[in-house]
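Enquirer: Give me a 3D structure for the following:
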Amino acid sequence: MARKRYPRFGALEPGLVHEALVGSVLKLDPRRQIENPVMLAVEIGGIVTTAGFFVGLSTATGEQSLFTGLVSLWLWLTVLFSNFAESLSEGRGKARAASLRQSRTSVPARRLAREAFDAPANEVASSDLRPGDLVLVKESEIIPGDGEVIRGAALVNEAAITGESAPVVREAGGDRSAVTGGTTVLANEIIVRVTTEPGRTFLDRMIAMVEGAERRKTPNEVALEILLLALTAVFLAVVGNIYPVSAYSASFTGSGAPASLTVLVALFVCLAPTTIAALLPAIGIAGMDRLFQRNIVALSGRAIEAAGDVNVLLLDKTGTITLGNRQAAEFVPVEGQSRDELMQASLLSSYADETPEGRSILALVREKTGVAPACPPGARFIPFSAATRVSGAECDGTSYLKGAADAITRLVPERGGAVPPDLATKVNGIASAGGTPLVVARDRTILGVIFLKDILKTGIRERFADLRRIGIRTVMITGDNPLTAAAIAAEAGVDDYLAEAKPDDKLRLIRETQDEGYMVAMTGDGTNDAPALAQADVAVAMNNGTQPAREAANIIDLDSDPTKLLDIVEIGKEILMTRGALTTFSIANDIAKYFAIIPAALVGIYPQLAILNIMDLATPQSAILSAVIFNALVIPLLIPIALAGVRFKPMPASRLFAYNLVIFGLGGLVAPFIGIKALDLLIAGVL
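Expert: Reported below is the predicted structural model:
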């Protein structure tokens, strides 16, 4: 069925751009600007030069006043461009949140007096429900709040929340009992126990988190901000000492004049790491937005950051590494029996089997014979039961059965038959190959074995190889026996596996791995996964999982696709790579600007600095103005990279560092030389 996705919001969509322009002006308020101290310092510089411009109108020459005014203008534009980048990324999150709010409505709820479908009920508003309340939800009704199904089973449309057009089954017990407020029951009726307070539902948490402005800063982001503050403080001190030094040198040599306040402010702005400081907030917010584009909600910004540092992945076998449903792969007759008879018996015993395994047996018969399977009239089907562990059919007085090896080998002798001597060898061979053997019998005769195989998801082995290349170890967790687990692990290409895993085994494995200094990520959907999810550094819960699993996780996958854990790791690394790449660009960018603005600021006092004017800029004023303009323009030019992120490339850290150094380091070094020179030619021609 076609997938319904959330609306995508392009970086330059007119509505978002308009809101971002308004937001960039509102963020000029120093009380809001203080959240970005580097840009606050630039704003203060803009205020100082603006004041100098108006003072200079009456005391300075027209040329000096024009120079000060132009520098002031571009300092304000630098701050506005920075605010625009952050406002644009925030706007995308708020637009998504607005679309989610349309799903949050107050609906009537049928609150029950006790846990029974025929219990007395009174109608209340969903906003009046409290944890522990029992509500009855019938066909075509909206589920009034987050909760767990404790009675019944129903088909639920979750498109309003997850974007998934196909309905899903929610039922009492097991790992598919959680329901979300705002979704609609399409068929049957269920009793739901409410688990959350009004205003604290899963939908409310989603809305709060997709509004990027409300996210908390991650440790790496805080560390980078501290570095930027330190660099800013150093450059502020350097620039602050230039005036007395230049004044002393000018008086001592009798030539030149001390650096003006406008030149000092321009020098500081060009030296400070303004580019990365302007784009840093947008990078983190955009990362959460990219997750949401894939129907993944991060309940913590720290979780995304941690995903970028993960070096051990724990993955369930079923549904993550394999398709989740075993498929019939081969018919293996025992000695003395024909494959055709085995296929005929397999067909008849599986014709009424609606399980994925049963349907795959019919499909394999069709593939082998080229004929559509048909059941003879008058057949009586034998349903599977937990007691016998077999299923099948009776046709014209003959019974055809299939089931577990131990069940069939116990049943056939009871009917007077014998177990073929080579059956155990064939059953063990299938098990050692990672398959599941189903033994097929006709009356008292065992005909052979159906080889049921766990089918790997397409491309999963290649993805594990990519992860291995960047130093991430993959561990498969399964309840299968060690023999089967080893075969699947080898076929999938995982680095390790944990067989016959129980909840405490998962928790112990995570703790031991963390004690060794690793960052661990895992997926889960059941109540028994909750302890391990709570312990993992990155815990991804399935939206169709139980409430305890969702509460223990810090990331929710709305599509309930466990393989998205790999996508989450990639996006986490994209955020780290984007931050590192733009930091590299910013630092390299500043190095180039030194050759423009330092000679221009001090060449009047120290003529020897003219040798640093390797770009052959026309005049000190044009050089300074060109550097300031380029410093401002580079911010909006890099906004698309900050929002889209630097594409993740699986490679070792050393190669990744070299790659970023070449692309963004060299680019950041070369771009200013070209840009500043071009601006200088333009300014010199105009002025």
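Enquirer: all contacts plus neighbour counts: C-alpha atoms, from now on.
Expert: Noted.
Enquirer: nearest spatial neighbour of E90, skipping sequence neighbours?
Expert: Distances taken as CA to CA, 6 or more residues apart in numbering put G212 closest to E90, at 5.2 Å, once the chain neighbours are dropped.
Enquirer: Go ahead and confirm that neighbour touches M288.
Expert: Yes. In this structure G212 lies within contact range of M288 using CA atoms under 8 Å: 7.2 Å.
Enquirer: so where do the helices sit in the stretch 451-600 of the chain?
Expert: 460-469, 482-492, 503-515, 530-535, 547-552, 564-602 (DSSP state H, counting those that start in this stretch).
Enquirer: for these, which one sits closest to D309?
Expert: helix 564-602 (7.2 Å; CA to CA).
Enquirer: What helices and strands are in contact with that closest one?
Expert: If contacts are counted by 3 or more CA pairs under 8 Å, 6 or more residues apart in numbering; DSSP states H and E, helix 564-602 sits against helix 261-271, helix 274-293, helix 301-309, strand 520-524, helix 620-644, helix 653-660, helix 666-686.
Enquirer: gap between the last one and the chain center?
Expert: Right, the one you point to is helix 666-686. Centre-to-centre, helix 666-686 and its host chain are 38 Å apart (CA atoms, centre = their mean, to the nearest Å).
Enquirer: For A345, which of the helices of the stretch 451-600 of the chain is the nearest?
Expert: If we rank the helices of the stretch 451-600 of the chain by CA to CA, the stretch that ends up nearest is helix 482-492, at 26.3 Å.
Enquirer: Now the second one, please; I'll put the structures next to each other:
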Amino acid sequence: MAISVAYVYSTATVFGLKGEDFFWELSTLIDIMLLGHWLEMKSILGASKALQLLVSMMPAEAHRVKADGQTEDVKLEVLEKNDIILIKPGEKVPADGIVVGGSSYLNESRLTGESKPVKKEKGNKVIGGSVNGNGSLKVKVEHAGKNSYLNKVIKLVEEAQKVKSRMQNFSDRAAKWLTYIALCVGFGTLTFWLIAGQPFVFALERMVTVMVITCPHALGLAIPLVVAISTAVSAQNGLLIRNRTAFEESRKITALLFDKTGTLTTGVFGVTRFETTDPGFTKEEVLQLASALEQTSEHPIAVGIIHKVKEMNIPIPRAEKFNAITGKGVEAEVEGKKVKVVSPGYLKERSLPVPEFALSSKAETVVFVLVNEKIAGFIALADAVRPESKEAIKTFKRNNIKVYMVTGDNKIVGEAVSKELGLDGYYAEVLPHQKAEIVKQLQNKKEFVAMTGDGVNDAPALAQADVGIAVGSGTDVAAETADIILVNSNPKDIANLILFGKATYTKMVQNLAWATGYNTVAIPLAAGVLYKSGFVLGPAIGALFMSLSTIIVAVNAQLLKRKIGKTSPHLPPSF
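Expert: Got it, this is the predicted structure:
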């Protein structure tokens, strides 16, 4: 509007209208505005690069293994479910699937935010877009094309960027009203200076300057650019945002409700302690003897013991004359010794003394190792608490967020985990449909509640909560009732989510405050409020200020990338 008015008037003076043209001011104004636009668009394109990076993570072709064992290179669109593909060292994984051969470490950092390479061997799932390490893998395709994890992530990011939150709607309304204000103040300025007896050229220049400087670029860009950056960068760090408003309101969370298994705990029944009670055996020997009896069993206790032995690289000896003691344990001969792995109940039946320190935790399951009918030691197993959980809980508490746990386990286990982590409370023996009622109870106490669950049996509670967070979804990102999806079942990620939500909201407020505050100062100056003091703001200078305000908003939004980069690897001491 400003450029058109200035150009039409200047052209009219060329063809006979009395007055002075300001083509020079006009051309300078356009040059400065174009420079501002270029810098602004460079920032906007930078915001979309994170999403482009996700798209570019998929390779163009895959090595499909034919029936005769030979491989053929095919386009990704041709891949179908149950196809076997070969992934060579250093290559990108072309589709989601399950490893059927080989072993390697995969870099999933740009997909899930997991900084360390993840070991993949037979039976493990792989995600399309991750980068293979030094080994070769054969993978059976589960999801290809539109159904792949990466495509779902890209779709979620695109949808989240399109959906406007309350803050963005407010920004849009403010930008619309600023346009009306620019026109009204512009024509009002023209009228005022003409009535004040100033030449028409002077009055018109004041009007043009007002319109240029009030251009709502900064205000219109304040929120959308922050949205584009935060949504795309979040996806790269394992935070998939489905509901923009819920993400922005995560800063209000006062109570967090955690599902126990797989979130606060590892979800794996593993060895927590193993000790010797006989000086004739070392701790490692006790574990080794037990592993000999458990190596062929699928029982959770056996699986936990074998996992620990492999982790410690302890060789497993051969067991002979194996026999199951119904309901009590197992027995066999190992290297000429009669070895038994039994429950505390077996010891009581045989009137054998049970070491008191062996049963120190009610949350643990304890088995005893007997050698020639004498207790050699014991092994304690439990669904171990994640090391990250304690650190995350401390951070929540430092920021006045109450943390509760819901679990289907019995009260003894619930109480033990709650005490170990220092939670504000726990709910045990809870059925899935009861979780929504617990959320309501907390909301009735005026708490702003975030519920974390797996997105399937926790659906009612996720929908009821003020912020629903689906955790540990892995390659299944279609958690319809969740507002936010965390790819990893890591409580530290929830702390990072709340931190990044606060940082995003702060950037929005900063940008709105700058864009609004700038106009309250710039409009009076452009109208000529300091004319009597000898200060007059020309259209070109006005354009410079307008462009500068837009660039400041764009650069401030870009700083979000550095914010999440700092929060992801290490949990901050406070928000």
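Enquirer: Overlay them and tell me the TM-score.
Expert: TM-score of the superposed chains, computed with TM-score structural alignment, normalised by the length of the second structure, equals 0.73; 539 aligned residues with a CA RMSD of 5.0 Å.
Enquirer: re earlier: just give me the neighbour total for the residue nearest to E90 of the first structure.
Expert: 27 (other CA atoms under 10 Å).
Enquirer: Equivalent analysis for I229 of the second structure, please.
Expert: Residues near I229 of the second structure, counting by other CA under 10 Å, number 25.
Enquirer: What lines up with it in the first structure?
Expert: Following TM-score structural alignment, the counterpart assigned to I229 of the second structure within the first structure is A286.
Enquirer: residues of the longest strand belonging to the first structure that come out buried?
Expert: Determined from DSSP state E, the single longest strand within the first structure is strand 147-157. By neighbour count on 16 or more other CA atoms under 10 Å, the buried set for strand 147-157 of the first structure is G147, E148, V149, I150, R151, G152, A153, A154, L155, V156, N157.
Enquirer: Trace D680 of the first structure over to the second structure, please.
Expert: Aligned counterpart of D680 of the first structure in the second structure: none (TM-score structural alignment).
Enquirer: how much space between D680 of the first structure and A596 of the first structure?
Expert: 10 Å (CA to CA, to the nearest Å).
Enquirer: of those two, who's got more company?
Expert: A596 (29 against 24).
Enquirer: Leaving out the residues flanking it, which one is nearest to L39 of the second structure?
Expert: According to CA to CA, 6+ apart, the nearest residue to L39 of the second structure is I551 (6.7 Å).
Enquirer: That neighbour corresponds to which position in the first structure?
Expert: By TM-score structural alignment, I551 of the second structure lines up with P636.
Enquirer: contacting residues for its match?
Expert: F81, S82, A85 (CA atoms under 8 Å, 6 or more residues apart in numbering).
Enquirer: separation between Q535 of the first structure and R216 of the first structure?
Expert: Counting by CA to CA - Q535 of the first structure and R216 of the first structure are separated by 21 Å.
Enquirer: neighbour-wise, which of those two wins?
Expert: Q535 (20 against 15).
Enquirer: Verify the stated contact: the more buried one with I510.
Expert: Yes. In this structure Q535 of the first structure lies within contact range of I510 using CA under 8 Å: 7.1 Å.
Enquirer: what do these two both touch?
Expert: Common neighbours of Q535 of the first structure and I510 are not found (criterion: CA under 8 Å, 6+ apart).
Enquirer: what about A618 of the first structure, distance to A501 of the first structure?
Expert: For A618 of the first structure relative to A501 of the first structure (CA to CA), the value is 73 Å.
Enquirer: I meant Q621 of the first structure, not that one.
Expert: Relative to A501 of the first structure, and taking CA to CA, Q621 of the first structure is found at 72 Å.
Enquirer: okay, these two: which has more neighbours?
Expert: Q621 (22 against 16).
Enquirer: thinking again about what came up before, any idea which of the helices and strands packed on helix 564-602 of the first structure is most buried?
Expert: Ranked by mean neighbour count, these are led by strand 520-524 with a mean of 27 (mean count of other CA atoms under 10 Å).
Enquirer: what's it packed up against?
Expert: Using 3+ CA pairs under 8 Å, 6+ apart: strand 520-524 of the first structure touches strand 312-316, helix 503-515, helix 530-535, strand 538-542, helix 564-602.
Enquirer: quick one, helices of the stretch 1-150 of the second structure?
Expert: 2-14, 23-56, 109-112, 149-162.
Enquirer: contacting residues for L682 of the first structure?
Expert: No contacts exist for L682 of the first structure under CA under 8 Å, 6+ apart.
Enquirer: Ok, which of the helices of the stretch 1-150 of the second structure comes nearest L190 of the second structure?
Expert: helix 2-14 (11.9 Å).
Enquirer: How about the contacts made by A521 of the first structure?
Expert: Taking CA under 8 Å, 6+ apart, one finds A307, V310, V312, L313, L314, A536, D537, V538, A539, V540, L565 in contact with A521 of the first structure.
Enquirer: next one: I85 of the second structure
Expert: Counted by CA under 8 Å, 6+ apart, I85 of the second structure has contacts A62, H63, R64, V65, K138, V139, K140, V141.
Enquirer: Contacts only, for the fourth one.
Expert: Right, the one you point to is V65 of the second structure. For V65 of the second structure, counting by CA under 8 Å, 6+ apart, the contacting residues are T71, E72, D83, I84, I85, L86.
Enquirer: One more pass at 7 Å, please.
Expert: Contact analysis of V65 of the second structure by CA atoms under 7 Å, 6 or more residues apart in numbering lists T71, E72, I84, I85, L86.
Enquirer: ok, of these, which come out buried?
Expert: Using 16+ other CA under 10 Å as the threshold, I84, I85, L86 are the buried ones among these.
Enquirer: For the first one, which non-adjacent residue is closest in space?
Expert: It stands for I84 of the second structure. Nearest to I84 of the second structure is K140, by CA to CA, 6+ apart, at 4.6 Å.
Enquirer: What about that neighbour, how many residues nearby?
Expert: Using other CA under 10 Å: K140 of the second structure sits among 25 other residues.
Enquirer: Any chance of the helices of the stretch 451-600 of the first structure in CSV with distance to L21 of the first structure as columns?
Expert: Shown next, in CSV, are the helices of the stretch 451-600 of the first structure (distance: least, CA to CA, whole Å):
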stretch, distance to L21 of the first structure
helix 460-469, 40
helix 482-492, 50
helix 503-515, 45
helix 530-535, 41
helix 547-552, 38
helix 564-602, 23
